[in-house]
Every structure is written in structure tokens, then in C-alpha cells.
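S.K.: Just a sequence and a predicted model for now, questions to come.
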Amino acid sequence: MTSLPQVHLVDDDPDVRAGVSLLLRSADFRVRSFADATGLLQAITPETAGCLVLDVRLPDMDGLALQARLQERGILMPVLFITGHGDIPMAVRAVHAGALDFLEKPFDDRVLIDGVGRALEVDRRQRRRREETTALRRRLDALTPRERDVLQGLLDGKPNKRIALDLDLSVRTVEIHRSHLMHKMGARNASHLARLVLDEGAAGYGEEA
């Protein structure tokens, strides 16, 4: 089960951790704080929901290295960096590597609160998208080999008669396979089926061999 969304704050300065945690909790965010990257990496998994607020400079690794380590582990939570004046070039590189934003210390409280709110919404949308894609792949895996053949023909825009000819089947048999696969995929019609498969990026479908 996916955990409840939390803000995961990493900063080696105890005063900053305490102040930022208090600020975010006052805005009704759930917060976990860590003094270093190692503590964070031991506490979260790809299933952990929420966002990350990271100091660019940490005692055990810098923000870019931590960001890369998280991505290697499949931890894709949105990242907000907080940075001192001299760390801005590193923070810019972090944004180019996928971080959502960076804030220069001292930052405005409202800017941080708004940024965290956006990051949590991004995480929610991304997780919903991944869940939908996973569910679609399960439905695709439930298709029989012949239903997959018919599906590919439909995605290629072929009518039932053409699919029947290509597969050396009767039109009635193609219609039966089509009905079964539409039911398994939860598709209302052929155009809905195409949107389900192609919009979710199901690998191997809708592409020329």
C-alpha cells in the first residue's frame, strides 16, 4: 500500500530542519526530517509518496549525487532544492537533471509552502499515471496471443475483414476475439481502445514491426 504523502526534508543544520519542519507543519503538511542523505535513503522506497526538500550541500554527498542515487533506485518524488548563494550553479544543474525548483536561502515562507504544494500535486499526478499504466499492462498481459493479434490489427486501423484475411480466420472469429479483448481492456469502442493503449505508451503496440 502506498504511504500517505509526506514532505521529506534533508538539511544538516538542526535549526533549519526545526524551522522548516515547523513552517510546513503549520501549513498542514506531514513532514519527516533527516540530517543527511544516508538517513533519507534508508527511510524511503519507490512506493513512498510525497516530495523532497533537499539542501544542496550535505555532509555525506551533494544534492546532485543524491538526486542521481534516488533516480537509480526508482525514487521519482519531485525535488525542491534549498541553497545558499554559492550553491546556485549546482542547484541550476539539479533542476536541469529533473528537480522541480530551487530556493535560495533565506527564502520566503510562502514561496516554500507554495512550492511544496505544487510538488505534492505533481507527485499525486505522476503516481496516478503510473498506476493507470500498470493496470493497463496487467490487462494487456491477460489477453490471449490471438487477441493480441487482433488488437494489433485494430491499432493498425484495419477492418475486421482485413484482420481476418491476415490471420487466416473467419470474420466471425475475429469479431469474437475483438469482443473479448474489448471487454478485458475495458474499452467502449475502437477509438477508446486505441487511446487506452497508445496514450499509456504500451510498448510494442501501434508501431510498425
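M.R.: Now that the structure is in, tell me what you want to look at. Predicted, not measured: the structure shown is a model, and the values here were computed from it.

S.K.: Could you use CA atoms for every contact and neighbour count after this?
M.R.: Will do.

S.K.: wait, what's in contact with residue 70?
M.R.: 41, 76 (Cα atoms under 8 Å, 6 or more residues apart in numbering).

S.K.: Go again with 6 Å.
M.R.: By Cα atoms under 6 Å, 6 or more residues apart in numbering, the contact set of residue 70 is empty.

S.K.: Please report the distance of it from residue 6.
M.R.: Applying Cα to Cα, to the nearest Å, the value for residue 70 to residue 6 is 16 Å.

S.K.: With adjacent residues omitted, what lies nearest to residue 25?
M.R.: Distances taken as Cα to Cα, 6 or more residues apart in numbering place residue 31 nearest to residue 25, at 6.7 Å, with adjacent residues excluded.

S.K.: Helix or strand: which one has the residue positioned nearest the centre of the chain?
M.R.: Centrality entry for the chain: nearest residue to the mean C-alpha point is residue 126, 3.7 Å, by Cα atoms, centre = their mean. Using DSSP states H and E, the element containing residue 126 is helix 109-141.

S.K.: What is the neighbour count of residue 15?
M.R.: By other Cα atoms under 10 Å, the residues close to residue 15 number 10.

S.K.: Tell me the buried residues in the host helix or strand of it?
M.R.: Using DSSP H and E, residue 15 sits within helix 14-26. Neighbour-count burial for helix 14-26 flags 17, 20-21, 23-24 (criterion: 16 or more other Cα atoms under 10 Å).

S.K.: Which is the succeeding secondary structure element to that helix?
M.R.: Downstream of helix 14-26, the next assigned helix or strand under DSSP H and E is strand 31-34.

S.K.: what packs against that following strand?
M.R.: strand 6-10 (3 or more Cα pairs under 6 Å, 6 or more residues apart in numbering; DSSP states H and E).

S.K.: packing partners for the strand it packs on?
M.R.: Strand 6-10 packs on strand 31-34, strand 50-55, going by 3+ Cα pairs under 6 Å, 6+ apart.

S.K.: then this one, side by side with the first:
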Amino acid sequence: MTTTTKTASGDDGSLPPSIVYIIDDDEDVRQSLGSLLRSVGHRVEVFNSPHEFVDARRENIPSCLILDVRLRGESGLAFQQSITKIAPHIPILFITGYPDFEMSVKAMKAGAMDFFSKPVREQEMLDAVTQALRRDAERLSFESSTAELRGRYESLTPKEREVLEFVLAGLLNKQIAYEMHVSEITVKLHRGQVMRKLGAQSVVDLVGQAQLLGLKPRTPSRRS
């Protein structure tokens, strides 16, 4: 590997909490990659085999996995398939000392982010790791936001949820009132609570949130 000075840090020079896992049965490769990544501020954990990785405790922070294709007695490609049970979303960067086009195509089709031949070019690996960690950070942020939104939705009363479903169907307040056998002012109050609890600023916001939650409009049961 050639020496590089470019780091993967942000504009302020710091790195967000994240971790890079390395699985390779070649100690020299583990040490070389580990040293490279640590030199630019990454936290790194190395493993001799997939079994060690499976048994290790993993934190719920942005992460990625650098995985050797050919491991002693095991296949990195086979492990890529089984890892979906323990870390289904982790971005995988494959490395191999025996480049094979069909193998790389198979890995990429199965979801790998990149495929590198040994010896790895340092800057290419650093760039790929930065991209992988960024993608995983975006996923975790999205999941966190969705979980928070789900909690807000759960705080709605049954009547508020019913109003929300009619709003998603495009009904006006007077039409919703007709469907629910309540006054229009009652609908307005429920609708205001829905907007407040979900933190929506407009109907467009409301529709976007409903889509994230997988909510469906309620079909009017009567002509209104």
C-alpha cells in the first residue's frame, strides 16, 4: 500500500461515532488495513473469521464491513448471504487476492458496495469506507426518525386516527363530519390535534408522514 494523507473527516476535522469491521484470515492484511483506517481516525475491529464477527458485540452506530472473499475453510460470499440474519443492512466491501469477474458480479448483485483486489489502493479504500459509513448513517437516521414518528402516531386517539384516514382520502372537514356523525367543529378539533401530535405543518406534510408509516386512506362509507 502507498502512503496517503487524505482523511475521511468532516469539515470540522472530526469523525462521527462509527466503526469499521474487518474479516480476513491474513494477519498482515488485517494489520495493514486496520492501521490505514485508524490513521485517519476510524475506529476499527478486526476478526480472523466470520464466526468471531458473529460472536462479537456490535453497537448500533454507523458501520461497514470489509470482508475477504476467500477465507480459510469458508467463503466470504456465502457469509454475505448468511449475515442478513444478524446485520442485514451493514454495507460490505469485498477484498480478494484472486480477482474473478463472475465472483465480483455475484457479490455486487447480492448487495456489496464495492469489490477490491489486493493489494488495495489506499485512497480508493478510504473513499469507499467513507461512502459506506455515510450510507449506513443515513439509514440509521431514517430509522430513528421513522420510529419517532411511529411513536407520535401511537399517541393519537381512535377518533384522531379516523380523521387522519379521511384527510388522507382528500375529504373536507364537513364531509368527514358527515361520515363520522359528528359536528364539523369536532372534526376541526381532532384534525388540529392530529397536526400537533404528528408535528405536521400542512396536509402535504401529513401525507408524507402517512406514507412513511404505511397508512392508507379510509374510503368513505356513505355519500357525503
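M.R.: Now that the structure is in, tell me what you want to look at. Note that this is a predicted model, so its numbers are computed, not measured.

S.K.: could the helices and strands packed on strand 6-10 of structure 1 go into a markdown table alongside mean neighbour count?
M.R.: Below are the helices and strands packed on strand 6-10 of structure 1 laid out as a markdown table (neighbours: other Cα atoms under 10 Å):
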| stretch | mean neighbour count |
| --- | --- |
| strand 31-34 | 18 |
| strand 50-55 | 26 |
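
S.K.: Of these, which is nearest residue 105 of structure 1?
M.R.: Taking Cα to Cα, strand 50-55 is the member of those nearest to residue 105 of structure 1, at 9.9 Å.

S.K.: Could you find the counterpart of the residue nearest to residue 25 of structure 1 in structure 2?
M.R.: By TM-score structural alignment, residue 31 of structure 1 lines up with residue 44 in structure 2.

S.K.: Please apply the same query to residue 188 of structure 1.
M.R.: Alignment note (TM-score structural alignment): residue 188 of structure 1 maps to residue 201 of structure 2.

S.K.: From residue 209 of structure 2, how far out is that match?
M.R.: For residue 201 of structure 2, the distance to residue 209 of structure 2 equals 11 Å [Cα to Cα].

S.K.: Then residue 56 of structure 2?
M.R.: Applying Cα to Cα to residue 56 of structure 2 and residue 209 of structure 2 gives a distance of 36 Å.

S.K.: Show me what the helix or strand encompassing residue 204 of structure 2 is in contact with.
M.R.: Assigned by DSSP H and E, residue 204 of structure 2 falls within helix 203-213. Contacts with helix 203-213 of structure 2, where a contact means Cα under 6 Å, 6+ apart, come from residue 200.

S.K.: between that helix and helix 122-154, how big is the angle?
M.R.: 110 degrees (axes from the mean of the first three to the mean of the last three Cα atoms, to 10 degrees).

S.K.: buried stuff in helix 203-213 of structure 2?
M.R.: Buried residues in helix 203-213 of structure 2 (16+ other Cα under 10 Å): 206-207, 209-210.

S.K.: for those residues, which one is nearest residue 192 of structure 2?
M.R.: Distance to residue 192 of structure 2, by Cα to Cα, is smallest for residue 206 among the buried residues of helix 203-213 of structure 2, at 11.7 Å.

S.K.: quick one: the closest one from residue 163 of structure 2, how far?
M.R.: 12 Å.

S.K.: Likewise for residue 30 of structure 2?
M.R.: Applying Cα to Cα, the value for residue 30 of structure 2 to residue 163 of structure 2 is 57 Å.

S.K.: and what of residue 51 of structure 2?
M.R.: Relative to residue 163 of structure 2, and taking Cα to Cα, residue 51 of structure 2 is found at 51 Å.

S.K.: quick one: which of those two has more around it?
M.R.: Using other Cα under 10 Å, the more surrounded residue of residue 51 of structure 2 and residue 163 is residue 163, with 25 against 11.

S.K.: so what corresponds to the more buried one in structure 1?
M.R.: Matched to structure 1 by TM-score structural alignment, residue 163 of structure 2 sits across from residue 150.

S.K.: okay, now the counterpart of residue 109 of structure 2 in structure 1: neighbour count?
M.R.: When structure 1 is aligned by TM-score structural alignment, residue 109 of structure 2 is paired with residue 96. If you count neighbours by other Cα under 10 Å, residue 96 of structure 1 ends up with 11.

S.K.: do the one 4 residues further on as well
M.R.: The burial count assigned to residue 100 of structure 1 is 20, neighbours taken as other Cα under 10 Å.

S.K.: Please report how far it lies from residue 90 of structure 1.
M.R.: 14 Å.

S.K.: excluding its backbone neighbours, what's nearest the residue located most distally from the centre of structure 1?
M.R.: Within structure 1, the residue lying farthest from the chain centre (Cα atoms, centre = their mean) is residue 170, at 42.5 Å. The shortest distance from residue 170 of structure 1 to any non-neighbouring residue, by Cα to Cα, 6+ apart, is to residue 164 (5.6 Å).
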